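>>> coords please:
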Amino acid sequence: MVDVTAEFRRVQSAYAQPTLSLISRKSSPAVIAVFRSMFSTEKPNVPTARMHDQVNGLLADLRRAGIPDVPDANGRDACKRWMNDGWLNRTSDANGDEIYSLTANALDGLRTVDRLTKDRSISLSSHLIAGLIRHLRDFSASISPDVGDYITSLTAEKVRIQTEIKRVLDGGAVEEASEDQIIAGFTELQRFLAELPSDFSRVSESYRDFEVKLISEFRTESVATGEAVRRYLAHVQDLATSSAAGRGFEGALELLRDPELLDQVNRYISTLLADERAAALLNVEERSQVQNAVLLIREGLKQVLERRARVSRTLNDYITSHDVERDHELAETLRALESAAQEWMQTAGPRAKAPMELLPGKLDVQHLRTKMYDPANDEPPLPMTQVERPDRVGNVTLAELRARGGPSHAALRDELEAYLGDSVESLAELFHSLPEDLRRPVEVLGVLPLARRSGLEPTGEVEVYETVRPDGSRRLLDVPRYASTTPPDDDSAVAGEGHR
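Sure, this is the predicted structure:
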């Protein structure tokens, strides 16, 4: 009698898998439509920020179209929920940027939906029956090899091939594949190609799970360097031999390593797609899938190798940072603490407390030096050397250079300091009393700041300054009038008369 309860438990465990949960929920049509819009064979990864924005827009489009059971969340929250459901992976690419990719379970669910949405079915034909018989023959021969049966099978195959060669050489026509055979062949090819992404994802996820397990073991137990390497190599070996996905990965790796086999595969694909009947039977998406078969294998290998390289880096970081001597010191310290705790527990009561600081106390240090003392920093500068002042620089004398320079502030201050402290009615008159070498046009810019610092203020009027250029020519300048704001006393008036 069939144990229906056991069957129910097996079916229930299958429905708990992310693959069936993806296609069995009320929101599954909307979620799968988003996945089919975001991911493809040519675009297996999507940057995180772009994924959030586009998912947000796609969900909004579905709501506006009146589609029922659309997830009520923004793009970021929806992607986070799908990660928890086991449909999305978020990893980092070679540049360190975060990307989303579909998990192997999600790819299996999409392949199921894709197969159901095809309007083409495989009909039972002689092509399929012949392929089934060949597969059974080769498979049974490999499972239970018998020398006699094996030689008989090869001899029969040899006779058939020689008979076919003779028929063609005698002018017989080469039998072309029927439309039914072409459809069946392409359907089978697409089935193989559709399974590749999920197989590669399974291998990549296996390496990811192993990395998480390896890091957990590093943190919870002291794993020797040799043991860590042994576990890594054992995982790689088991993955390559124990699972169909791992064996497929090794086969794809051998394909890309063999240039002749790779060229042969490309020629087969080109021959298939060059046929007019194939072009009429395949739509654009199916034709692109077949044409990019090698690219699909290459991208899947790249994904797996990047994940394996990441595990290798994790292992390398552990090996290079693992200090055996430090671990021994830590073990001795922990044993000493355990011994002290045991001695204390012999005399301590059940509610006794041991004063213990969780963090070390604060150090009373005012300043920590960041570099060593360098005596060269306190050496005095080199003494200044006396240089003979030349009379000429090129074809110009020093006097000519000074005549073309700016205001002579020191000389102006010496000449005008005694008068600027008194009451001044006209700054222009003081300027006109200066020697001609201090009456250059530029000297006006030195007289005005001196006057302002001495308490003279502009009156709002303008007075004329007669300046003398170095070549003896004169120039009149209209300059704001400056005068004292305090009335003159007797002494200053006498000094002013004497100056005039």
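>>> switch to C-alpha atoms for all contacts and neighbour counts from now on
Noted.
>>> count of residues packed around E221?
A count of neighbours around E221, defined by other C-alpha atoms under 10 Å, yields 8.
>>> to clarify, my last question referred to H409.
15.
>>> same deal with R267?
R267 has 11 neighbours, counted by other C-alpha under 10 Å.
>>> now the host helix or strand of it: buried residues?
Assigned by DSSP states H and E, R267 belongs to helix 259-274. Going by neighbour count (16 or more other C-alpha atoms under 10 Å), the buried part of helix 259-274 is N266, I269, L272, L273.
>>> got the contact list for it?
L255, L256, A278, A279, R287, V290, Q291, V294 (C-alpha atoms under 8 Å, 6 or more residues apart in numbering).
>>> from these, which is closest to E388?
E388 has its nearest neighbour among those in L256, at 81.9 Å by C-alpha to C-alpha.
>>> what strand or helix carries the closest one?
L256 belongs to helix 244-257, assigned by DSSP H and E.
>>> and that helix, what does it pack against?
Secondary-structure packing of helix 244-257 (3 or more C-alpha pairs under 8 Å, 6 or more residues apart in numbering; DSSP states H and E): helix 179-220, helix 225-242, helix 259-274, helix 293-321.
>>> can you lay out those helices as a markdown table showing distance to V468?
Shown next, in a markdown table, are the helices and strands packed on helix 244-257 (distance: least, C-alpha to C-alpha, whole Å):
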| stretch | distance to V468 |
| --- | --- |
| helix 179-220 | 89 |
| helix 225-242 | 92 |
| helix 259-274 | 93 |
| helix 293-321 | 82 |
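>>> quick revisit: nearest to L427, of the contacts of helix 259-274?
V294 (94.7 Å).
>>> another sequence for comparison is provided below:
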Amino acid sequence: MSSTRTEAAYLRSVTAFKNPTLDLLHGRFAPFVVAVLSIVFTPDRPAVAVADAHVEVAEAIDELRAAGIDTDDDRRIPAGSAREICRGWVRVGWLGLQIEDDVEVYRLSAHAVGALEIAGRAGGGRARVSRSRVRTLLDAVDRLARDAESDPGRRREALLEERAALDAEIAALDEGVVEPLDDDHLLEEAENVIHLARELPADFSRVAESIAAMQRDVVAELRRDVRPTGEVLREYLERGRQVMQATPEGRAFQGALRLIGDPEDIDDLTDQLHAVLTQPFSRLMTPEQRGELDAIARRVEAGVQEVLTAQRRASHVITAQVRTHDPIRDRHVDDLLRSVMAGLHRWSQTRSPGRVEPVRTLPLADIGHLRRSLSDVRPPGAPEPLASGDSDVEFVNADTRAWGGPHYAELEAYVATLPGGFDLATAFAGADAETRRPVDLVGLLEIVHREGLVETDDVSIVEAVRPDGTTRRFAFGAVTAAPARVSDAEPPTATETDADD
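The predicted structure is shown next:
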């Protein structure tokens, strides 16, 4: 029997060490993991953007290596980049990936929170049997026995004894008899409160993770459900609404939420903690202990918010899956994915390892002309040509065509009358008023450039007239038309210098 008990105890121990919490603390790089996770994730910062976490982990690695922590003979930091290290933590269950406000973030899993709490308790404080902890245990046992008592007479007797003790204490206070507790006893009470509060973040994380796991199970079950959507709609929507009651952790959390769910309860807790920190005995506490005591209310509020967020997310996902549930389409998609994976497996067995050229663009289908009617057997015809006449153009207030682009036809006809080698500025000054707009100067430069031009070191200044009568002066490098075509010439750029009215 002794051998059987020993074997059973050993198997339980092996199972326990497979838990991610003990695996984190037992691993070769446990000090590094605990240190980095404790500085990246804090009670006031439970979620960290993926990109930010990678940067902070890389900085921590560089600082540790610069301090000589990681040496070739005694390697204490895992190999790989910060991104690879974080993704490894996700795979082993120490970090969780979530989407919050369209941003991918890391969150500590309940296992990691528990491991950090164990490491902090083991290395940051003394574990001792105190009156406060014993009294906490006795009070819990007394309340358990009282709640489990089914005899009304005995429950009434216990309540009367409790009331008599309270009445005696009130009477003593009325007579001015006060027995102040010594500072050591109050310090023990504060340490016990801190010890109890350290358990809360892991408890909240376990509730949130249980809800997320239930959500994944429901979605997977829904995808396997071949019943018509109408039959499963009411069932799964009800499960989405009652997601908190679907797990033991969720039901336990709802019971606790009745004690701390009201914002006024959180405010009262904050006021009580602040009042404790103003007492003289708080000077005996370390700065870390005072900080933990002050942060209890914020930790409780953040934990409640984490669980409620997980509940809303699970309800939303289940509801969305139900509304889009299509068994036939889901089966088609599953069959397609399985065929793709099977084909990829066959290809990987037949192809020699090496570089695979990626598909950079997908082929385009040449569909030609789509018929507008299947009954029309005539081939499609070309569209009617656009009318170029001006007879049908009507302007309500004014002809705005004067503000358009260059008058190429008039400018080309004008350039044809000029002798070879003419100066562009002189030619522009001699043009009609309708073709001396700023845009016509650009058009004239373009026409001369096509036939060839010669630039000099001089500067030409011309005056252009807008359709509304205002003038603008432009300066540019002097240009003369060449009698022969110069193919490599570049048109100069006109720059506005000033304006005259």
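>>> show me the contacts for G93 of structure 2.
Here G93 of structure 2 is in contact with P20, S109, H111, A112 (C-alpha under 8 Å, 6+ apart).
>>> residue in structure 1 matching it?
Using TM-score structural alignment, the partner of G93 of structure 2 in structure 1 is G86.
>>> S38 of structure 2 too?
Aligned partner of S38 of structure 2 by TM-score structural alignment: R36.
>>> buried ones in the strand or helix carrying V439 of structure 2?
Per DSSP H and E, V439 of structure 2 falls inside helix 438-451. Neighbour-count burial for helix 438-451 of structure 2, counted by 16+ other C-alpha under 10 Å, picks out P438, V439, D440, L441, V442, G443, L444, L445, E446, I447, V448, H449.
>>> measure the residue nearest to the spatial centre of structure 2 to V304 of structure 2 for me?
The residue lying closest to the centre of structure 2 (C-alpha atoms, centre = their mean) is V103, at 1.0 Å. For V103 of structure 2, the distance to V304 of structure 2 (C-alpha to C-alpha, to the nearest Å) stands at 21 Å.
>>> just the helices in the stretch 401-500 of structure 1 please.
409-420, 427-432, 444-453, 490-499 (DSSP state H, counting those that start in this stretch).
>>> show me what the longest one is in contact with.
Read it as helix 409-420 of structure 1. Residues outside helix 409-420 of structure 1 that contact it (C-alpha under 8 Å, 6+ apart) are L430, L434, L438, G446, V447, L450, A451, S454, L456, G496.
>>> what subset of the residues you listed is buried?
Members of those classed as buried by 16+ other C-alpha under 10 Å are L430, L438, G446, V447, L450, A451, L456, G496.
>>> just flag the most distant two among those.
Within these, G446 and G496 form the most distant pair, 21.6 Å apart (C-alpha to C-alpha).
>>> map E306 of structure 2 across to structure 1 for me.
Aligned partner of E306 of structure 2 by TM-score structural alignment: Q303.
>>> equivalent analysis for A58 of structure 2, please.
By TM-score structural alignment, A58 of structure 2 lines up with N56.
>>> in structure 1, which residue range corresponds to stretch 197-211 of structure 2?
With TM-score structural alignment as the criterion, stretch 197-211 of structure 2 aligns to 193-207.
>>> nearest to S312 of structure 1 among the contacts of helix 409-420 of structure 1?
G446 (76.6 Å).
>>> the closest one reaches S408, doesn't it?
Yes. With contact defined as C-alpha atoms under 8 Å, G446 of structure 1 reaches S408; the gap is 7.0 Å.
>>> about what we covered before: contacting residues around the residue nearest to the centre of structure 2?
A49.
>>> what about the residue mapped onto it from structure 1, distance to F186 of structure 1?
Aligned counterpart of V103 of structure 2 in structure 1: D97 (TM-score structural alignment). Note on D97 of structure 1: its distance to F186 of structure 1, by C-alpha to C-alpha, is 37 Å.
>>> equivalent analysis for A341 of structure 1, please.
Distance from A341 of structure 1 to F186 of structure 1, by C-alpha to C-alpha: 74 Å.
>>> the strands in the stretch 51-200 of structure 2, which residues?
95-100, 103-108 (DSSP state E, counting those that start in this stretch).
>>> which one, of these, ends up nearest to L159 of structure 2?
Among the strands of the stretch 51-200 of structure 2, strand 103-108 sits nearest to L159 of structure 2 (C-alpha to C-alpha), with 43.1 Å.
>>> could you point out the longest strand of structure 2?
Determined from DSSP state E, the single longest strand within structure 2 is strand 453-465.
>>> how far does that strand sit from its chain's centre?
59 Å (C-alpha atoms, centre = their mean, to the nearest Å).
>>> same thing with stretch 248-264 of structure 2?
For stretch 248-264 of structure 2, the distance to the chain centre is 28 Å (C-alpha atoms, centre = their mean).
>>> also stretch 183-197 of structure 1?
That offset, for stretch 183-197 of structure 1, works out to 35 Å (C-alpha atoms, centre = their mean).
>>> swap in stretch 253-261 of structure 1?
Centre-to-centre, stretch 253-261 of structure 1 and its host chain are 31 Å apart (C-alpha atoms, centre = their mean).
>>> what count of nearby residues applies to the closest residue to E461 of structure 1 other than its chain neighbours?
Leaving aside its chain neighbours, E461 of structure 1 sits nearest to R481 (5.3 Å; criterion: C-alpha to C-alpha, 6 or more residues apart in numbering). Other residues near R481 of structure 1 come to 20 when the count uses other C-alpha under 10 Å.
>>> so R481 of structure 1 touches E463, yeah?
Yes. Using C-alpha under 8 Å, R481 of structure 1 is in contact with E463, at 5.5 Å.
>>> now do the shared contacts for the two.
Taking C-alpha under 8 Å, 6+ apart as the contact definition, R481 of structure 1 and E463 share the neighbouring residues A428.
>>> hmm, back to that, how much space between the closest residue to the match of S38 of structure 2 other than its chain neighbours and V203 of structure 1?
Spatial nearest neighbour of R36 of structure 1, excluding adjacent residues (C-alpha to C-alpha, 6+ apart): L110 at 7.7 Å. Distance, L110 of structure 1 to V203 of structure 1, using C-alpha to C-alpha: 18 Å.
>>> pick out whichever of these two has more residues nearby.
Per other C-alpha under 10 Å, whichever of L110 of structure 1 and V203 has more neighbours is V203, with 28 against 22.
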